[in-house]
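Student: Pasting the sequence and the predicted model now:
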Amino acid sequence: MLNFDLTVEDIREPLPSFSKEQAEQKIRMAEDAWNMQNPEKISTAYSLDSQWRNRDVFLKGRAEIVSFLTAKWQKENQYRLIKELWAYSDDHIAVRFTYEWHDDQGQWYRSYGNENWAFNERGLMQARHASINDVAISEDERLFHWPLGRRPDDHQGLTELGL
């Protein structure tokens, strides 16, 4: 596994002020990263002092993000995520998303949510606010069947799937 310097803030293009195409690019980059499930790499897309609210959990900084994501994917097995643009402006992007996963007992879930993102001038996310609801589903209700990792380009998005 590659090591990432969690103390350095790189520049992450595209940079604010976002066009629609740039907002969609930022979203797909985030989706791809989360589907690869590498907490250290993911954390470098956030500012050093990034603040999160994820459901009822409040985090600050990359170390807490890494710890949170590591624990998340120990619980959420076979995780597959799709994100979609909801709205955007200068340095903010609103995203709706759905992901599917199962717990250690084999119960499948579809998690629905939205995120509000704020970016700094370096293109790093400095704030993330996520609201998420989990719905138990049967295995035959699953819609996300690609191999673990990046969602294939030809896989339907949320709108096309009726989600």
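Tutor: Everything's here; your move. Here the structure is a predicted model, which is why all the values come from computation and not from measurement.
Student: okay, CA-based contacts and neighbour counts for the rest of this
Tutor: Fine.
Student: Tell me the secondary structure of Gly106, please.
Tutor: Following DSSP: H, G, I helix; E, B strand; the rest coil, the label given to Gly106 is coil.
Student: The top helix by length along the chain: what's the following helix or strand?
Tutor: For the chain, the helix that runs over the most residues, judged by DSSP state H, is helix 20-36. As assigned by DSSP states H and E, the chain's next helix or strand after helix 20-36 is helix 39-43.
Student: adding another structure so you can compare the two:
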Amino acid sequence: MNPRPPLPPFTAETAVQKVRAAENAWNNQNPEAVSLAYTPDTHWRNRDTFVHGREEVVAFLTQKWARELDYRLIKELWAFTDDRIAVRFVYECHDADGQWYRSHGNENWEFDENGLMRVRRASINDQLISESDRLFRWDAPGPRPDDHPGLTDLGL
């Protein structure tokens, strides 16, 4: 098993690094690459969907990004302990009909000693927005530029 730094126990600095690494990976929208950040037997709850193992992570993310178009995500550290991190996040995307959404959520993460996420629990609420109300504007897929404001700076 290849370690995925930063490794637990987390500090404030390494927890922020872990959150940004996850944000960048999801913004690249490569399900196979994203799945490697999770243990082979990872357990997720995403809204009302339960995912078990990397193969299901790949299938879930493939379906997600096929329907959530022009996806852009920002995550922010909320709290952390030795091997756990809580984040809040917001993402913007649109559906095939062109309806834009801003989705607000919270995640609880638990990591193994190699820095792989073994548990992910996500609660998410969707808000309809117009294209003109979008706040996340950078080239996608790809990571958020370092100079793009985060959630707190955007008032989210």
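Tutor: Noted; the coordinates are in hand. The shown structure was predicted, so the numbers you read here are calculated from the model rather than taken from an experiment.
Student: Output the contacting helices and strands for the longest helix of structure 1.
Tutor: With contacts taken as 3 or more Cα pairs under 8 Å, 6 or more residues apart in numbering; DSSP states H and E, helix 20-36 of structure 1 sits against helix 39-43, strand 77-89.
Student: Can you list the residue ranges for strands in structure 2?
Tutor: Listed from the start of the chain, structure 2 has strands (DSSP state E) covering 38-46, 49-52, 69-80, 84-94, 100-111, 117-129.
Student: Pipe those strands into TSV and attach mean neighbour count per row.
Tutor: Listed next are the strands of structure 2 as TSV, based on neighbours: other Cα atoms under 10 Å:
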stretch	mean neighbour count
strand 38-46	19
strand 49-52	14
strand 69-80	20
strand 84-94	21
strand 100-111	20
strand 117-129	16
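Student: Make JSON lines from the ones you listed and add distance to Met1 of structure 2 to it.
Tutor: Below are these laid out as JSON lines (distance: least, Cα to Cα, whole Å):
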{"stretch": "strand 38-46", "distance to Met1 of structure 2": "9"}
{"stretch": "strand 49-52", "distance to Met1 of structure 2": "18"}
{"stretch": "strand 69-80", "distance to Met1 of structure 2": "24"}
{"stretch": "strand 84-94", "distance to Met1 of structure 2": "20"}
{"stretch": "strand 100-111", "distance to Met1 of structure 2": "13"}
{"stretch": "strand 117-129", "distance to Met1 of structure 2": "13"}
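Student: which one of those strands lies closest to Asn24 of structure 2?
Tutor: Nearest to Asn24 of structure 2 among these is strand 69-80 (8.4 Å), distances taken as Cα to Cα.
Student: Which stretch of structure 1 lines up against that closest one?
Tutor: Taken onto structure 1 by TM-score structural alignment, strand 69-80 of structure 2 occupies residues 77-88 there.
Student: So for Tyr109 of structure 1, which of the helices and strands packed on helix 20-36 of structure 1 sits nearest?
Tutor: strand 77-89 (9.8 Å).
Student: which strands and helices sit next to that closest one?
Tutor: Where contact means 3+ Cα pairs under 8 Å, 6+ apart, strand 77-89 of structure 1 is packed against helix 20-36, strand 92-102.
Student: These: which one's closest to Leu81 of structure 1?
Tutor: strand 92-102 (4.1 Å).
Student: how big's the offset between that closest one and structure 2?
Tutor: In this overlay with structure 2, the average offset of strand 92-102 of structure 1 from its partner residues is 0.1 Å by mean Cα distance after the TM-score superposition for structure 1.
Student: Tell me how far the counterpart of His129 of structure 1 in structure 2 lies from Arg137 of structure 2.
Tutor: Following TM-score structural alignment, the counterpart assigned to His129 of structure 1 within structure 2 is Arg121. According to Cα to Cα, to the nearest Å, Arg121 of structure 2 and Arg137 of structure 2 sit 27 Å apart.
Student: sorry, back to before: how about the nearest residue to the match of His129 of structure 1 once chain neighbours are set aside, what does it touch?
Tutor: Once flanking residues are discounted, Arg121 of structure 2 sits nearest to Arg45: 4.7 Å by Cα to Cα, 6 or more residues apart in numbering. Counting by Cα atoms under 8 Å, 6 or more residues apart in numbering, Arg45 of structure 2 touches Val51, Arg120, Arg121, Ala122.
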